[in-house]
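Novice: 3D, please:
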Amino acid sequence: MNQRILKVLEFDKIKSQLEEKAVSPLGKEKVVQLVPSHDFNHVIHLQNETDEAFQILRLKGQVPLGTIYDIKPSIKRAGIGGILNTHECLEIAQTMYSGRQLKQFIEQIEDLDTPLLNEKLDNYIPLRELEREIKNRIDDHGHMMDGASSKLRSLRSKIRTSESKVRDRLENITRTKSKMLSDAIVTIRNNRYVLPVKQEYKSAIGGIVHDQSSSGATLFMEPQAVVEINNALQEARSEEGLEIERILRELSARIAEDEAILRSNVEILADIDFIVARAKLSHEMKASKPKMNQDGVIKLRQARHPLIPVDEVVPNDIDLGKDFTAIVITGPNTGGKTVTLKLIGLCTIMAQSGLQIPALDGCEMAVFSQVFADIGDEQSIEQSLSTFSSHMTNIVDILDNFDQNSLLLFDELGAGTDPQEGAALAMAILDHTIQKDARVVATTHYPELKAYGYNRPNVVNASVEFNTETLKPAYRLLIGVPGRSNAFEISKRLGLRDEIIKEATKHIDTDSRSVETMIGSLEKSRKEAEKAYEEASLILEEAQELRADLTKQWSDYEMKKDQLMKKAEEKASKAVEKAREEAEQIVAELRERQEAADFKEHVWIEAKKLLDQASPNLAKETSNKKPKETADAKKKALQPGDEVKLLTLDQKGTIVEQTGKNEFQIQIGILKMKAKRDDLLFIRREEKTLEKPLTSIKGSGYHVKPELDLRGERFEDALQQLEKYIDDALLAGYHKVSIIHGKGTGALRKGVKDFARTHSRIATAKDGNMNEGGLGVTVLELK
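Specialist: Predicted coordinates:
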């Protein structure tokens, strides 16, 4: 893609922001080399890479890239037999360590699917032995460690011993002959330990002069007494240097053995640094992943120009390529037309570079073979080109090279020449590009082009909103509405006399006034329509939320009702079955003992028959039976509490009260409504039963455990079981019971405590002691 166009659209500024996000020199180098791709599959691949890294940043907050160096020159030098220094070796080890940590981090992410990053890191080979070998010999500051070899350890021990001897002897001289010295210190000259001796005591000290002060009054002398020790020290240091060189030669050879792997590894790390940099920029811009297409369709929702500050930028909706292939933006200068033009172009090349775009989710971008732009005044004094000539030069080049897969951006098309000729030229150029099915966005302030979109099937007019009250552009793009010049309104606001404005209007032809009137009417209609649409949208949203809420609550109610009915029936059936078994056992024992001689056989048979009749009908037994909607059920007198069916809605409900002669208020879920008697079908009526007093049941063999285990139960089911269990415990005469709910998230424990506070027959609720289960158990004292 033409570099001039990338510069005009300010893509270089986006790359500068992106370069700041890369942490390694290699990642920054890839940013510098970044250009938009016109390969659709490659663009999809780039976008997916960016999105994977973006999702990791969203979930984990960061990607540990560590310290990555550009080790390619060092690897190359080692490969041709060169000897690397300690810092170069350390950089290789640290880069390998960063890569190994990154590989482990990505592999341990289980919440996200990152196939592209995993594929890259699957090819990363951690050279742990080489990394360990380097770090065992070179410390974090790039110094060769004593333990790098046994010989080096021995040499450094010898050096420290020699240095200690030299210092001891020289410090002894400083104490005994301090008057002969300029300063009582030991210093170093030519890598040998010396003393600062006064000139006049040179002979008294004796030895080798290595240096003197600028005045010549002080000589830096190596006393004869330490010459041999200094020689031994120098010899040991020389041997140390040779040993370090040997170790570095050995390490360099090891690095050369893995040259190919290291090159591959560092390239992988550079790629991932580049990908993560793109994700960081997306996060900073609050950008989103665009859906890419090859159909020339651009669909932006609340798109923001990425180079305008967030507190100043105005989001815009832009559609191009589906219902129309060209947009002509008209209106006055400084209205924001050029910003909109650059926004479309910049978002396009960002998307084709693998960058997410600053817009809401659900946006779409096309992959174009070329993006052409003629934006700005490129007047050239050296080439004697006027503004018009400069624009025409660019436009000629564009018309010679574009095709149907191109995006064309024209700023002030036809400007810089006679208005009538410029407008005609602009329309001819637009007609030519539209006929080839290219995607075109053009700006102009020619009034002749305001009606252009109405005469072409694939063209739509647009304008940038201008506030005549504040005399400032609103930078809001209005698709379908051509722009007004606003010259008279602005002049009036600025204080131009009315008579001058009226005189000016006389010079405007009838057609121009008609167009301006039409535009004004369109703007008014648009604003009214937008207001009505917003109000309707709010009402619709509220209605949809209410409907969804009612549907959910009704569904939950029906499900819970069926579950409770089934549980209650099953529990009653089990209780009756158990009673039957106990009764039969007692009868059998009585017969065996012949204690029931006075009872007739038919009495036992009758009792058993009554017991069988007491068995409840289970839900599964009655599920296939349909309620009989008879005339009697429709005519039956209704009263509050009756369960009925509202025939008009085919929903079940409960009678709340009678509101008229033939009118009732019913409750369906959380919804209350009125209905006529003819629309209601009686289903059943709750029979009132007298409960036995507690005193008649206590001690009568009512069996219930002194503890209830709620672990593993859903929250709502657990509270229902708890409520039933408290009733059973009260009937059984318990004064204290234990509720086992486990620790978990603490939600069930809180629910039990809240239930206890609102129950009239529960005196206290406290956590269990350590021997009772601790925080996993709540002990309830009953009244």
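
Novice: C-alpha from now on. contacts and neighbour counts both.
Specialist: Will do.

Novice: other SSEs contacting the helix or strand containing Ile398?
Specialist: Per DSSP states H and E: Ile398 is located in helix 387-401. Under the contact criterion of 3 or more Cα pairs under 8 Å, 6 or more residues apart in numbering; DSSP states H and E, helix 387-401 touches strand 370-374.

Novice: sequence B follows; please return its structure for comparison with A:
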Amino acid sequence: MDSRILDVLEYKKIIERLSQQTATSLGSEQVKALRPSTDLQEVQLWQAETDEAAHVLRLKGQAPLGGIVDIKPSLKRTTIGGILSPYECLEIASTIYGGKQLKRFIEDAEEPEMPMLRELAGNIVSLNELERHIRNCIDDHGVVMDGASSQLRSIRSRIRTYESRIRDKMDAYTKSKSKMLSDAIVTIRNERYVLPVKQEYRSAIGGIVHDQSSSGATLFIEPQAIVDLNNQLQESKVQEKNEIEKILKELSEAIAADETYLYENVKRLGHIDFMFARAKLAQTMKASKPTMNDHGVINMRQARHPLIAAEEVVPNDVELGKDYTSIVITGPNTGGKTVTLKMVGLCTLMAQSGLQIPAMDGLEMAVFENVFADIGDEQSIEQSLSTFSSHMTNIVDILSRVDDKSLVLFDELGAGTDPQEGAALAMSILDEVVSRHARVIATTHYPELKAYGYNRNEVTNASVEFDIDTLKPTYRLLIGVPGRSNAFEISRRLGLDESVITSAKQHVGRDSESVENMIASLEQSKREAERDYEHAEELLEEAEELRNQLKKQWDQFEHQKEKLYEKAEQKAEKSLQKARQDAEDIVNELRQMKHDTGLKEHEWIEARKQLDEAQPALTQHQSKTKSVQTSAESKELKPGDEVKLLTLNQNGTIIEKVSAKEYHVQVGVMKVKAKRKDIEFIQSEQPVQERPMATVKGKSHHVKTELDLRGERYEEALNHLEKYVDDAVLAGYPRVSIIHGKGSGALRTGVQNFAKTHRSVDTYRAGGMNEGGSGVTILELR
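Specialist: Prediction:
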């Protein structure tokens, strides 16, 4: 891409803003080398990288890129045998640590859509041993620590000892010889400890003079008593320096051994920073990812110039490459034509650089092999070229290279010469560029070009809107409508006499006036259409809001309905439990009455009536359960069918059908009238058990459901039991109770042995807590 075009479209300002978003010098270095690519696949890869990084920023806020430094110069020095300084070694350790932090951040992220970042992070080598080695030798301030080697620890211990002894001796001088000193302090000259001695006491102190004050009144003397200690101290410091150099050499060699891994890590870290910088720039611009193509299609909605502040820029829609390949924009000066031209060119360069575009989602951008621009007054005084000559020089160069893979931007095409000739030349140039199938956007003042787009299928007109009421441009781009001069309206608003305006109109040709009227009509129609569209959008939003409110209220209604159903079911369940308890109480009362006094017929009738009244009247809501019940109710029941009475939770046998929806059910000793919906079918009557109803009814009147064997002899009791079981089977009882008492347990054993072998007994069990316990055996009859 031509560097002059990058300057004209202000691409370098975008690069500067992008560089400010980097966190490391490594990323900044890649930003400065960024140039638009003409390879579609490469551009698509760059866009995917930017979008992936933007996705991470939206979810995580930021990426940990602290502590990462450009260590490439240091690595290069180690490969040629150089010794690194402690700070250089510390920067390498910091970069290793920063790389590990970033790698862990990416690998621990839960988002699956991060293939490129995961691949980059996965290839970062965690050099833990090298980092640990450096950290064990150098502290966070870049000082080689005592523990770096045993020799260094020993040397520094001697240094501290010598310094302590020297301070002690010097402190003794400052106390005992204070009158001879200019100041009672110890200072250093030529890396040796000295005292500030007054000139007249030079001989009294004695020693080596290292310096004197500017006035000569003070001499800095090293007392003879500490000369040897100072010599030993300096010797130890030389040893310390040599040992530190030895340690740094070992560290440098260790770093050189991992130079390949470190260099690759740095490259990957720089690229990750570069990716996040592009994503941060997209966030600041509120930009979107474009879909890239190589067939010259540009489609931007509410696109903004990237370098104009958000509160000042006017968004515009731009379409190019589908229905038409060229746009001719007309309109007044300072109306925004050049800004639109630069916006399209700069956004194209940004898209081809992997940067997102400040526009609404769903935008489409093209990859061009060349972007040409002839914008602004580039007159060269040195070359003695006029404005027209300067423009023509650029245009000649453009025409020599333009093809169907080019985007061409002409600002004020044909300006700077005779209007008639300039307009003719402009149309001829446009014809040439359009014939080569390039994508073209041109701005012009010439009225002749307003009709240019109507005569060519590949070209459309456009204009920048001007508000006659405020006499200011709105900077809105109107595709399909050419601009008009507005000279008469502006003059009238500014107070020019109406007679002068009328006279001026007479000098304007009828065709020109007709064109102006046509343009005015188009602008009015477009404004009305836009108002209608905005009104439709408002109605759509209101309808959508109303729909959401209704849906919310419906959901609340459904939720409330379910809660009411649930409450009703809980109430019904409580009623059923109460009914079961009442039924149980009635049964217990009947048993007690039978045991105590025996039952009369009217007492049985009263008991059955109480049991029927204990059944609750429940209202069931329409649900899946009802459909199942309805299916069960459809089965026709026959006398002898075994059923379950739902209201009492007891099994029984169908005696007879009372009506279409009611049956008499034998439940133990009770005959209950129940509705069909409260009866659950279990199984049909077995054929072998069929007996004449008269026999069953006859027997049931004098056969009890209990047999009391207490007080009878063993053989007599078993004979009595056998006859009783036959009668009970004949009566159709499903179960009977045999009362034998507890006693020695012999009679209970005899009853249970009888039950094991008798053909009419299915199973037996001991009585429950409310059935007599172990003093009763319950026989289930076949």
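
Novice: mean deviation of the helix holding Ile398 of structure 1 from structure 2?
Specialist: Its aligned residues in structure 2 lie a mean 2.1 Å from helix 387-401 of structure 1 after superposition (mean Cα distance after the TM-score superposition for structure 1).

Novice: how far out from the middle of the chain is that helix?
Specialist: 43 Å (Cα atoms, centre = their mean, to the nearest Å).

Novice: in that helix, what counts as buried?
Specialist: 387-392, 394-395, 398 (16 or more other Cα atoms under 10 Å).

Novice: need the contact partners of that helix.
Specialist: 372, 374, 377-380, 414-417, 433 (Cα atoms under 8 Å, 6 or more residues apart in numbering).

Novice: most neighbours out of the residues you listed, which is it?
Specialist: Gly414 (26 neighbours; other Cα atoms under 10 Å).

Novice: next up, the contacts around that residue.
Specialist: 388, 422-423, 425-426, 444.

Novice: restricted to helices, list these.
Specialist: 388, 422-423, 425-426 (DSSP state H).

Novice: mind telling me what Lys100 of structure 2 corresponds to in structure 1?
Specialist: Under the alignment defined by TM-score structural alignment, Lys100 of structure 2 is paired with Arg100 of structure 1.

Novice: quick check: that match touching Asp122?
Specialist: No - with contact defined as Cα atoms under 8 Å, Arg100 of structure 1 does not reach Asp122; the gap is 11.2 Å.

Novice: name the residue in the two with the higher neighbour count.
Specialist: Shown here are Arg100 of structure 1 and Asp122; by other Cα under 10 Å, Arg100 has more neighbours (19 against 11).

Novice: ranges for the helices of the stretch 151-300 of structure 1?
Specialist: 202-205, 227-257, 259-285 (DSSP state H, counting those that start in this stretch).

Novice: do the same with the stretch 551-700 of structure 1
Specialist: 601-613, 619-622, 631-635, 694-697.

Novice: check those for me and report the most buried one.
Specialist: helix 631-635 (a mean of 13; mean count of other Cα atoms under 10 Å).

Novice: give me the stretch of structure 2 that that one matches.
Specialist: By TM-score structural alignment, helix 631-635 of structure 1 lines up with nothing in structure 2.

Novice: who are the packing partners of that helix?
Specialist: Taking 3+ Cα pairs under 8 Å, 6+ apart as the contact cut, helix 631-635 of structure 1 packs with strand 680-684.

Novice: what range in structure 2 matches the strand it packs on?
Specialist: Strand 680-684 of structure 1 covers no residues of structure 2 once aligned (TM-score structural alignment).

Novice: Arg17 of structure 2 corresponds to which position in structure 1?
Specialist: Match for Arg17 of structure 2 (TM-score structural alignment): Gln17.

Novice: for the buried residues of helix 387-401 of structure 1, give me a markdown table that also has distance to Ala217 of structure 1.
Specialist: Converted to a markdown table, these look like this (distance: Cα to Cα, whole Å):
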| residue | distance to Ala217 of structure 1 |
| --- | --- |
| Thr387 | 77 |
| Phe388 | 81 |
| Ser389 | 80 |
| Ser390 | 77 |
| His391 | 79 |
| Met392 | 82 |
| Asn394 | 78 |
| Ile395 | 82 |
| Ile398 | 82 |
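
Novice: name the nearest of those relative to Val276 of structure 1.
Specialist: Ile398 (35.5 Å; Cα to Cα).

Novice: ok, back up a step: can you put the contacts of helix 387-401 of structure 1 in TSV and add secondary structure?
Specialist: Listed next are the contacts of helix 387-401 of structure 1 as TSV, based on DSSP: H, G, I helix; E, B strand; the rest coil:
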residue	secondary structure
Phe372	strand
Asp374	strand
Asp377	coil
Glu378	coil
Gln379	coil
Ser380	strand
Gly414	coil
Ala415	coil
Gly416	coil
Thr417	coil
Thr433	helix
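
Novice: contact partners for the residue mapped onto Asn370 of structure 2 from structure 1?
Specialist: Applying TM-score structural alignment, one finds that Asn370 of structure 2 aligns to Gln370 in structure 1. Contacts for Gln370 of structure 1 (Cα under 8 Å, 6+ apart) come out as 1, 38, 402, 405-407.
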